[in-house]
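In: Need a 3D model of the following:
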Amino acid sequence: MDREVGMGALVWLLIPLVAAVGAGLWGSWANRTRKVRGDGPELDGYARFREAMEKSTSGT
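Out: Predicted structure coming up:
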C-alpha cells in the first residue's frame, strides 16, 4: 500500500516537470525560428508619423 502511494506521488510530481521541460523546449524552438529584426521598420514608421503630424499642424 505504501509503495502505491509513493508511486502516485511520484507521478503527480513528474507531470509538472515534464510540462516545464516541454515548455522550455517549445520556447527555445519558437524563439529560434523568429527572424531577427532591428528597429529600422519601427523608426521609419515613427518618422512618417512625425512628418504627417507636422504637416497637419503647420497648415492651421
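In: contacts, neighbours, all on C-alpha from now
Out: Fine.
In: tell me the SS of Arg50?
Out: With DSSP: H, G, I helix; E, B strand; the rest coil as the basis, Arg50 sits in helix.
In: Just give the number of residues close to it.
Out: 12 (other C-alpha atoms under 10 Å).
In: can you check Asn31 too?
Out: Asn31 sits with 10 neighbouring residues when counted by other C-alpha under 10 Å.
In: Let's see this one next, to set against the first:
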Amino acid sequence: MGALLWLLIPVLAGLVAALWSSWAMRNRRTGDVAELAGYARFRAAMEKQHAAAVAPTVPERVSDPV
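Out: Now for the predicted structure:
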C-alpha cells in the first residue's frame, strides 16, 4: 500500500503539470489591438507636442519713430 502512495505523487504532479501547461498555452483573444491603439495615441500626442514646440512665433513689428 505504501508503494501505491509513493506512485500517486508523480502521477498527481504529472496531472498538475498537464493542467498548467494547457492553461499557459491557451489562446488569448485580446491580441495586439489595445497595444496598437495605445501606441497610435502616443504617436499622435508626441506629434502634437512636437508641432507646438517647432511652430515659429512671429514677433510683432515695432515701428521705430524715425
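In: Overlay them and tell me the TM-score.
Out: After superposition, the two chains reach a TM-score (TM-score structural alignment, normalised by the length of the first structure) of 0.56; 52 aligned residues with a C-alpha RMSD of 2.6 Å.
In: Pull up the gap between the aligned residue in the second structure for Leu25 of the first structure and Val54 of the second structure, please.
Out: Counting by TM-score structural alignment, Leu25 of the first structure lines up with Ser22 in the second structure. Per C-alpha to C-alpha, to the nearest Å, Ser22 of the second structure is found 53 Å from Val54 of the second structure.
In: Pick out whichever of these two has more residues nearby.
Out: Using other C-alpha under 10 Å as the criterion, Ser22 of the second structure and Val54 rank with Ser22 on top: 11 against 8.
In: element containing the more buried one, please.
Out: Using DSSP states H and E, Ser22 of the second structure sits in helix 2-24.
In: With the first structure overlaid, how far apart is that helix on average?
Out: The superposed helix 2-24 of the second structure is, by mean C-alpha distance after the TM-score superposition for the first structure, a mean 1.1 Å from where its aligned residues fall in the first structure.
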